[in-house]
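**Student:** Sequence plus predicted model, see below.
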Amino acid sequence: MSATLAPARPPLRPYLATTGRILRQLRGDHRTVGMILVVPALLMALLYFIYQDAPRPPHGPSLFDRVGISMLGILPFIVMFLITAIAMQRERTSGTLERLLTTPLSKVDLLAGYGTAFSVAAAGQAIAACLVSFGLLDLQAAGNPGWVVLIAVVDAVCGVALGLLASAFARTEFQAVQFMPVVVAPQIFLCGLLVPRDQLPSWLEPISNVMPLSYAVDALQQVSVNTEATGRMWRDIAIVAAFAVVALCLGAATLRRRTT
């Protein structure tokens, strides 16, 4: 007598279900959606007014153009790191993550679902910030603004991945926030925004070379001065994407149940 086989479950169903659940939660959290979509654009507007009356150099970009294009990569990275780390930690403390880990849902499906959902939000954030900057604030770049959007999205996704990884080492939402000065602040200092990376002290330059934000800012600077996409720009984008993949893999490796 032949055994009745259960119908095979579509391999993408757990992943899609997790992604859909997180997107529905985000849609219902209007404050978080507002922070994701509005805050970077408002900060870019603030930056515009800060530099509005600054003297423009006779040759080269204005201060707003030089700093603003870098901030289009930095701001999405910061905001998505913070929101993702807190949201993931909230899932842990509420017991949702604990319950999910008792189901057949794999760690890869779980992390991929979270990563995809927040990456969709990150893409919306980057597009909104770029539209405001180029459309309303007259940010100038030699290259196509579409490349800026692409780099900002990839960098925001990297922020999502690092936020998921950081949440694995936090016990509370407050601890998740405390990872921001540890993970994000050094990258802002060493990414080339304050001092060009080739002018850093010799012992700091190797540290800058292992930080994803350095390559995102470098790619944006390539767009600001080149009319066409360069090989260096594509290399930098690939490195930032590789950082995101590695962070997600490490996040899956550290994802485990927490028993009390």
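**Tutor:** Structure's in. What do you need?
**Student:** from here on, contacts and neighbour counts on C-alpha atoms
**Tutor:** Fine.
**Student:** show me where the stretch 101-250 of the chain has helices.
**Tutor:** Using DSSP state H, counting those that start in this stretch, the helices of the stretch 101-250 of the chain run over 107-131, 145-167, 173-183, 185-190, 205-208, 212-225, 231-254.
**Student:** Just say which of these is most tucked in.
**Tutor:** Highest mean neighbour count of the helices of the stretch 101-250 of the chain: helix 145-167, a mean of 27 (counted as mean count of other C-alpha atoms under 10 Å).
**Student:** Could you name the helices and strands sitting against that one?
**Tutor:** Helices and strands touching helix 145-167, by 3 or more C-alpha pairs under 8 Å, 6 or more residues apart in numbering; DSSP states H and E, are helix 63-94, helix 107-131, helix 173-183, helix 212-225, helix 231-254.
**Student:** For the longest one, name the packing helices and strands.
**Tutor:** Contacts of helix 63-94 with other secondary structure elements, assessed using 3+ C-alpha pairs under 8 Å, 6+ apart, are made with helix 30-50, helix 107-131, helix 145-167, helix 173-183, helix 212-225.
**Student:** ditto for the second one
**Tutor:** For helix 107-131, the packing partners by 3+ C-alpha pairs under 8 Å, 6+ apart come out as helix 13-28, helix 30-50, helix 63-94, helix 145-167, helix 231-254.
**Student:** Same check on the fourth one?
**Tutor:** Secondary-structure packing of helix 212-225 (3+ C-alpha pairs under 8 Å, 6+ apart): helix 63-94, helix 145-167, helix 185-190, helix 231-254.
**Student:** In JSON lines: those, plus distance to residue 260.
**Tutor:** Shown next, in JSON lines, are these (distance: least, C-alpha to C-alpha, whole Å):
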{"stretch": "helix 63-94", "distance to residue 260": "12"}
{"stretch": "helix 145-167", "distance to residue 260": "18"}
{"stretch": "helix 185-190", "distance to residue 260": "33"}
{"stretch": "helix 231-254", "distance to residue 260": "18"}
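**Student:** also this one, for the comparison:
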Amino acid sequence: MTITRTLATAGRVLTQIRHDPRTVALLLLVPSLLIGLVAWIFSDTEVFQSVGPAMIALFPFIVMFLVTSITTLRERRTGTLERLLSMPLGRGDLILGYTLAFGLLAVLQSSIAALFAVTVCGLDIAGSLGLLVAVAVADAILGTALGLLASAFARTEFQVVQFMPLLVFPQILLGGIFLPRDQLPEVLQAIGDALPLSHAIDALTAVAAESHDDAYVLGELLVILAWIAGAVILASLTLRRRTP
């Protein structure tokens, strides 16, 4: 694995995406629009102040998971990955290049969503805005990494969507959005505590309410980064040249 090949792969992916401005606009704006919709629904209540941090974690995570997994799968189905891997390009170069390319989009997307929630939707942040954005960015990159992992196992775009109930929905249900995890049955609480989206939600909520110090938030951020690294490594080990 070399940095030159990794950067070349990332540049190719970004060039392809740049030629589709409609997709770029939707990718960057959809999470913010959904956050705005939630804020509008609860405009006459204090509900958005409690669920807003979770929405910053949730929507970019889902969008990046879908976009990354479907795009990567489509390149494998069309034979693009097979042609690339026939060159002096390793699986690690390829997966890391995709991670960098979509990770850059995740940075832009989640930064816009977090700032939109604070400046437009009126989400009160008692802690550091910079730390809030950092956690939001890591959470969106987590969606990218899990999307790459899902694309390594799926054979069709429909199967990618079917991976959402397996990799995404349990994290939403057990992440503490609908019910605090300490009120869940013990087994479900233990599972929820281990899932990465739960750590993102906890970190963003802690920053918003300043209920924990920065060391706690940084610890949660390290857990998210460990999940990202693990997903990227596993995706590079399981990536196939093409779909049978």
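**Tutor:** Everything's here; your move. What you see is a predicted model, and the numbers here were worked out from it, not measured in a lab.
**Student:** now residue 104 of the first structure: how far from residue 230 of the first structure?
**Tutor:** Applying C-alpha to C-alpha, to the nearest Å, the value for residue 104 of the first structure to residue 230 of the first structure is 45 Å.
**Student:** swap that for residue 254 of the first structure, please
**Tutor:** 37 Å.
**Student:** Please apply the same query to residue 142 of the first structure.
**Tutor:** On the measure of C-alpha to C-alpha, residue 142 of the first structure and residue 230 of the first structure end up 12 Å apart.
**Student:** Ok, residue 32 of the first structure next?
**Tutor:** From residue 32 of the first structure over to residue 230 of the first structure the distance is 36 Å, taken as C-alpha to C-alpha.
**Student:** These two - which one has more neighbours?
**Tutor:** More crowded of residue 32 of the first structure and residue 230, by other C-alpha atoms under 10 Å: residue 32, with 15 against 12.
**Student:** Aligned counterpart of that one in the second structure, please.
**Tutor:** Correspondence of residue 32 of the first structure to the second structure, assessed by TM-score structural alignment: residue 23.
**Student:** who are the neighbours in contact with that match?
**Tutor:** If you count contacts by C-alpha atoms under 8 Å, 6 or more residues apart in numbering, residue 23 of the second structure has them with residue 17.
**Student:** and if you look at residue 6 of the second structure?
**Tutor:** 93, 94, 96, 97.
**Student:** Leaving out sequence neighbours, find the closest residue to the aligned partner of the last one in the first structure.
**Tutor:** Okay, so that is residue 97 of the second structure. Correspondence of residue 97 of the second structure to the first structure, assessed by TM-score structural alignment: residue 113. In this structure, residue 113 of the first structure finds its nearest non-sequential neighbour in residue 19, 4.3 Å apart by C-alpha to C-alpha, 6 or more residues apart in numbering.
**Student:** so what corresponds to the one you found in the second structure?
**Tutor:** Per TM-score structural alignment, residue 19 of the first structure is aligned with residue 10.
**Student:** Ok, which of the helices and strands packed on helix 212-225 of the first structure comes nearest residue 138 of the first structure?
**Tutor:** The closest of these to residue 138 of the first structure is helix 63-94. By C-alpha to C-alpha, the value is 8.8 Å.
**Student:** The closest one maps to which residues in the second structure?
**Tutor:** Under TM-score structural alignment, helix 63-94 of the first structure corresponds to residues 47-78 of the second structure.
**Student:** circling back: check the gap between the residue nearest to residue 113 of the first structure and residue 117 of the first structure for me.
**Tutor:** Computed as C-alpha to C-alpha, the residue 19 of the first structure to residue 117 of the first structure distance reads 5 Å.
**Student:** repeat for residue 126 of the first structure
**Tutor:** Distance from residue 126 of the first structure to residue 117 of the first structure, counting by C-alpha to C-alpha: 15 Å.
**Student:** And residue 141 of the first structure, by the same measure?
**Tutor:** 30 Å.
**Student:** ok so, going back, and the helices and strands packed on helix 145-167 of the first structure as JSON lines, adding distance to residue 39 of the first structure?
**Tutor:** Formatted as JSON lines, these follow (distance: least, C-alpha to C-alpha, whole Å):
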{"stretch": "helix 63-94", "distance to residue 39 of the first structure": "9"}
{"stretch": "helix 107-131", "distance to residue 39 of the first structure": "9"}
{"stretch": "helix 173-183", "distance to residue 39 of the first structure": "17"}
{"stretch": "helix 212-225", "distance to residue 39 of the first structure": "19"}
{"stretch": "helix 231-254", "distance to residue 39 of the first structure": "23"}
